[in-house]
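Novice: pasting the sequence and the predicted coordinates here, then a few questions.
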Amino acid sequence: MKKVFNILIVDDHPMIIEGYSNTIKWHFKEHPVFSFNIESATSIDETVKLVDNILPQNKFDLVFLDISLPDGNTTKMHSGEDLGLFIKSKLPNVKIIAITALNDTVRLLNIIKKLSPHGLLIKSDTDGEVLTTAIKNVIKGRDYCSHSIVALLKKRVTQNKVLDDHDIQLLVELSNGAKMKELLELLPLTKSGIEKRRRLLKEKLNVKSNSDRDLVLKAKEMGFI
């Protein structure tokens, strides 16, 4: 008897979900060992509702997770990483394959450090072969990164380039137009701590100007907010 795996595909583009789903069904339709049940969600809120209401016997084994998701309307989640951490808190044994359109090494390191996915793929080179290879590796307990990610990570970006939760929160509040008075109320940091983080963020993201606007634009370009 085949082992059945329950897959959840999360992406805000229905056509991408359809493409991944069709690829999985096609490549594994005659597989002798396992088969898949596939469900999907197109937003953070829809995914949270789905995971919260899932029955134990139908829990997901594998999640394909788009990192660049719009903010949730009913949650405080700002990204696929936040959603991935929520999914892992609800389903500790789930295996997550993160998929991103971003190919900046700093951003990729941030995804790895914060989420620790079992797989990491870049959308532009995720064809049928890459998708099925990732599935086969991950369900057998082996981590998998697509070749382009392996090449990018060989650039040896240092660990201090990674942004933590306070960095992300500061960037989010700056993007909302918060001034120092509001930042002191919103963040568990002193004025000097905020100023230091803002300076270090500009160094990490290679922003040459003193403008917070430039910092926010760069953070959005790199997919941090």
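Specialist: Thanks, I have it.
Novice: when you work out contacts or count neighbours from here on, use the C-alpha atoms and nothing else.
Specialist: Noted.
Novice: would residue 9 count as being in a helix?
Specialist: No: Residue 9: not assigned to a helix; according to DSSP: H, G, I helix; E, B strand; the rest coil it is strand.
Novice: and the gap between it and residue 15?
Specialist: Per CA to CA, to the nearest Å, residue 9 is found 12 Å from residue 15.
Novice: of these two, which one has the most company?
Specialist: Set residue 9 next to residue 15 and count neighbours by other CA atoms under 10 Å: residue 9 wins out with 23 against 10.
Novice: next up, a second structure to put side by side with the first:
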Amino acid sequence: MNLYNPVFLVIDDHPMILTSYIRLLRENFLESTFYSSETIPKAIEYIDELPSIDMLIIDYNLAKNFDVNLRISDGQKLALYAQEKFPKAKIIMITGHEEALLIYSIHKKIRPDALLMKADVTDELLIETIRQCMIGQVFYSVGVKNVLSLLAKRQLMQQEQYIEILMLLDKGYKVQEICEIVFKSQSTVQRMLTTMKKEFGVSDLSELLKQVKLQGFI
């Protein structure tokens, strides 16, 4: 990336937060160029039209916005789109969510250069994060590290197939429907559910979901 006058694109649907980010960046990176967007469509417009972007700071929760054509409805999908256009750009994801599965999903699918919980973010932390990313370091905030550590204790939950089944269960899908969605036989899915129930020390699916939520996985 351009270390001397990088091009920033900052996306957050809260105007006050967006303004504070841009102010902070202008104070600390005097030679840089800054673009900002409160909406997904405007962010996509920048990504499509700008010749280069060196760093994107993206809030995960962009629920007020939706791009119908590209079906981009959150910061994670927007980050994936940006990575296709600018594979060398640094991605800093910020999320107000603390759910373990969501944090893990961002970590796994995007592999961002930095992942921060909004509760951890201070002016100093954000600037330090950017500087670390600029020299090629990966930076995760304390809250994110704690969540991923919790997941590491539950190695089973790091396997995407188990995560997907739990998410589908939480959305109300029946076991037979899940089998069709994940392209697995009913015996395979039942065996996986049995493994998860054993891991969480429960005997039925309702208790499994209850424990998963209590322990912060959903």
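Specialist: Cool, got the structure. Just so you know, these numbers come straight off a predicted model, no measurement behind them.
Novice: so after superposing, what's the score?
Specialist: Once superposed, the chains reach a TM-score of 0.71 (TM-score structural alignment, normalised by the length of the second structure), with 214 aligned residues with a CA RMSD of 3.9 Å.
Novice: now for the residue positioned nearest the centre of the first structure: which residues touch it?
Specialist: Geometric centre of the first structure, nearest residue: residue 67, 3.2 Å, by CA atoms, centre = their mean. When contacts are counted by CA atoms under 8 Å, 6 or more residues apart in numbering, residue 67 of the first structure touches 79-81, 98-100.
Novice: that one -> the second structure?
Specialist: Using TM-score structural alignment, the partner of residue 67 of the first structure in the second structure is residue 60.
Novice: quick one: the strands in the first structure?
Specialist: Along the first structure, counting by DSSP state E, strands occupy 3-10, 34-41, 62-66, 95-100, 119-122, 144-145.
Novice: so which of the ones you listed gets nearest residue 204 of the first structure?
Specialist: Comparison of the strands of the first structure against residue 204 of the first structure by CA to CA identifies strand 95-100 as nearest, at 20.3 Å.
Novice: who touches the closest one?
Specialist: 61-68, 84, 117-123, 134, 138-139.
Novice: mean per-residue distance, it to the second structure?
Specialist: Its aligned residues in the second structure lie a mean 1.3 Å from strand 95-100 of the first structure after superposition (mean CA distance after the TM-score superposition for the first structure).
Novice: in the second structure, point out the residues matching that strand.
Specialist: Mapped onto the second structure using TM-score structural alignment, strand 95-100 of the first structure spans residues 90-95.
Novice: quick one: that stretch to chain centroid distance?
Specialist: With CA atoms, centre = their mean, to the nearest Å as the basis, stretch 90-95 of the second structure stands 8 Å off its chain's centre.
Novice: same check, this time on stretch 148-165 of the first structure
Specialist: Distance of stretch 148-165 of the first structure from the chain centroid (CA atoms, centre = their mean) equals 15 Å.
Novice: what about it, start to end distance?
Specialist: End to end - CA to CA - stretch 148-165 of the first structure spans 27 Å.
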